[in-house]
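[1] with the sequence up front, the predicted model follows.
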Amino acid sequence: MDHKAFIASLPADTLADLNRRDDAPGLRHLAGHAALITGFGLWIALGLPLWQVALVGQGIAICFLFTLEHEATHKTPFADERLSEWVGRICGVLIALPFEWFRYFHLAHHRHTNVPGKDPELMAGAKPDTIGTYIVHVTGIPFWVDMLDRIIGSAFGRDPGDFVPERAHRRVMVEARWMLLIYGLTVASLFVTPLLFWVWLLPCLLGQPFLRLYLLAEHGRCAFVANMFENTRTTYTNRIIHFLAWNMPYHVEHHTLPQVPFHRLPDLHVHMQGRHKVTSDGYLRFTGEYLNTLKQPLP
């Protein structure tokens, strides 16, 4: 059975129930995630004991807003679509991933998941295949370089890519200009106080490698086929990672039915039991297995 046959097998009332959006779960989750970031930020700002360790925790908490922004591209974190849109935009500013552009990049990824030459994630070089490229990838440096180039280029009217419809070009450009203004004001603020460097900018640099490692598990070393049960991986993990990643470790579930809100993915997982073809027992195990497949040693 492939993912399309699985969807067809679900009763209509079950599918409707799974697809139902709700503000309350998203607002509770958002409040928890925001509280985590605020708590780490205060820990760092006040210079409390082990504040250096808090830098990493803060970076992970901020960088994993990627998963909320990703969810917002589907308009599913909240029943209120305007709320989803604005939360997605704010997350995009915090992690330098422009929401308007990413929306179309990500929808193209769903349309052509793991299809060489069509999936923009594959064309962006997101799946390193040597030790050297793996190390560079995990540092997060290619991400920062690519996104800063993307934002600056979009702000000056550069073509955002074939997957972005022409009607959205102006929105992409306007958002990029607002982001550049915000980043310019941030840099200017550093001449007055280094606070944003310590509670936002440096933590993001430290947290990005953890996000890169997490994201590799979603499709890394999966088959280049159209069946979501084969081209996507669900990773069994703990509640902390499920919280930080807004339940996206249930990634086969998400790709099979992307309109299902994050808080219903555990229920979809139950319905899908026995159908999974690609899973991993935790991110440490996946990382070890991925490293074992790499082709070349360091020079």
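    Cool, got the structure. Residues are numbered from 1 along each chain as shown.

[2] could you use CA atoms for every contact and neighbour count after this?
    Fine.

[3] I'd guessed residue 175 sits against residue 100; true?
    Yes - counting by Cα atoms under 8 Å, residue 100 is a contact partner of residue 175 at 7.2 Å.

[4] quick check, residue 183 in a helix?
    Yes - counting by DSSP: H, G, I helix; E, B strand; the rest coil, residue 183 is part of a helix.

[5] now it: how far from residue 189?
    10 Å (Cα to Cα, to the nearest Å).

[6] ditto for residue 85
    In this view, residue 85 and residue 189 are 27 Å apart by Cα to Cα.

[7] check residue 243 too.
    Counting by Cα to Cα - residue 243 and residue 189 are separated by 32 Å.

[8] what's the answer for residue 151, then?
    Residue 151 is 20 Å from residue 189, by Cα to Cα.

[9] and those two? Which one has more around it.
    Set residue 151 next to residue 189 and count neighbours by other Cα atoms under 10 Å: residue 151 wins out with 25 against 14.

[10] number of nearby residues for residue 52?
    Neighbour count of residue 52, defined by other Cα under 10 Å: 14.

[11] do residue 293 as well
    When neighbours are counted by other Cα under 10 Å, residue 293 comes out with 12.

[12] put this next to the first one:
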Amino acid sequence: MRTMEGFRKELGHIRRPVDGRIFALKLAVLCSLVAGGTALVLSGTAWLMAFGIILLGLMYAHAIELQHEALHGIGLRGSRGNVVAGVLLGIPMLISFAAYRSAHMRHHRLLGTPDNREFFDYGDQYGEGSGSRFRNAVVWVYRFSMIGHYANFLAVCARLAAGRRLPDERPTAMRGIRRDHALLAGVLIAVVTASVVTGSMLAVWLWLLPLVVANPVHALIELPEHYGCDTDTTDSLSNTRSIRSSKLMAWFTNGNNFHVEHHLMPSLPIAQLGELHVALEGRHRFYHRTYREFFRWLLSGGTAGRPGPLLQPSESG
């Protein structure tokens, strides 16, 4: 059987230089939609405000998918640009670019081993657990609310404020983590203080309520990546899932649907993952044609021992 390294060498011709213009366009679209959502919320018309809140929530979740591209250094050509963009993209959901990058790179190295850990703590990350209906309901509420992420953010802030380091983090990563948490905590404190002093509800309408949308949407975007896959192997074709999806969902998830491809070649620019997906036809172990198909499988009782249908691109029409 051909090894992962063999696949990478075989498919190396797909790799092309990073085109920062594509990422810049994604950022421009994001900013435009955030501005549009803000205008709708400020309109004062109930149904327009509701639509604006939903749009902002969707864009906050989308921003984290763009942050993921930046942390791999494949958004813009220069490392400084990726860092600046990544830090700013994480502000709405209080996600440290440096902490996410450090944990995510470990995840890429250690997926399929007992030491693998994800940055976002969803509980029962890969669909391996079992329990009562009540316990399972609690796990899903925990996952979709992202309580674990915000609790960890506050815990890290407290730890850093006390002058303590984080275990397993190198000095270079720690500098970035301190920078990010100082910025995020500063923004949070400034917004809360301004809201209390002025009596304004803008922070609620433009930030808190959109997060009620963004949190479960982000969890849903990341759920299919490894859920129910063979996460006891380092083979990217078996421990990760890809979803062919529509162009709209491929944009919204920023190529996260091509997750096998991303794990196989993590330094490949997002815009080239579709080409790699075609080159891998017939080799995916866990594959779905649409997100709807994946969630139908999940709701029908999908578990780690019951993979999704082995559907290949040629079958999807």
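    Great, that's in hand. Computed from a prediction, not measured in an experiment: that's the story for all the values here.

[13] where do the strands sit along structure 2?
    Per DSSP state E, structure 2 carries strands over the ranges 241-243, 286-288.

[14] point out the most buried one among those strands.
    strand 241-243 (a mean of 28; mean count of other Cα atoms under 10 Å).

[15] so where is it in structure 1?
    Residues 233-235 of structure 1 are matched to strand 241-243 of structure 2 when aligned by TM-score structural alignment.

[16] and for that stretch, what's in contact with it?
    Stretch 233-235 of structure 1 is contacted from outside by 217-219, 222, 249-253, 276, 278-283, using Cα atoms under 8 Å, 6 or more residues apart in numbering.

[17] make it 10 Å
    214, 216-222, 242, 248-255, 269, 276-283, 285-286 (Cα atoms under 10 Å, 6 or more residues apart in numbering).

[18] what is the corresponding segment of structure 2 for the longest helix along structure 1?
    Ranked by residue count and defined by DSSP state H, the top helix of structure 1 is helix 23-45. Under TM-score structural alignment, the match for helix 23-45 of structure 1 in structure 2 covers residues 20-42.

[19] shared neighbours of residue 175 and residue 100 of structure 1, anything?
    Joint contacts of residue 175 of structure 1 and residue 100 (Cα under 10 Å, 6+ apart) are 89, 92.

[20] buried only: go through the contacts of stretch 233-235 of structure 1 for me.
    Neighbour-count burial (16 or more other Cα atoms under 10 Å) applied to these gives 214, 216-222, 248-255, 269, 276, 278-280, 282-283, 286.

[21] before we move on, back to that, name the helices or strands packed onto the longest helix of structure 1?
    Secondary-structure packing of helix 23-45 of structure 1 (3 or more Cα pairs under 10 Å, 6 or more residues apart in numbering; DSSP states H and E): helix 51-63, helix 65-73, helix 81-95, helix 195-196, helix 239-244.

[22] endpoints of stretch 189-204 of structure 1, how far apart?
    Per Cα to Cα, stretch 189-204 of structure 1 runs 17 Å from first to last residue.

[23] let me redo that: stretch 229-247 of structure 2
    With Cα to Cα as the measure, stretch 229-247 of structure 2 spans 24 Å from end to end.

[24] how about it: buried residues?
    Here stretch 229-247 of structure 2 shows 229-231, 234-245 as buried, counting by 16+ other Cα under 10 Å.

[25] what's the farthest-apart pair in those?
    Pairwise distances across these peak at 24.9 Å for 234 and 245 (criterion: Cα to Cα).

[26] which residue in structure 2 lines up with residue 271 of structure 1?
    Under the alignment (TM-score structural alignment), residue 271 of structure 1 pairs with residue 279 in structure 2.

[27] in this structure that match contacts residue 14, no?
    Yes - contact criterion Cα atoms under 10 Å: residue 279 of structure 2 and residue 14 qualify, at 9.1 Å.

[28] what sits in contact with each of the two?
    With Cα under 10 Å, 6+ apart as the test, residue 279 of structure 2 and residue 14 both reach residue 273.

[29] the residue nearest to the match of residue 271 of structure 1 when sequence neighbours are not counted: how many residues sit nearby?
    In space, and not counting its chain neighbours, residue 279 of structure 2 is closest to residue 11: 7.7 Å by Cα to Cα, 6 or more residues apart in numbering. A count of neighbours around residue 11 of structure 2, defined by other Cα under 10 Å, yields 15.

[30] do residue 156 of structure 1 as well
    12.
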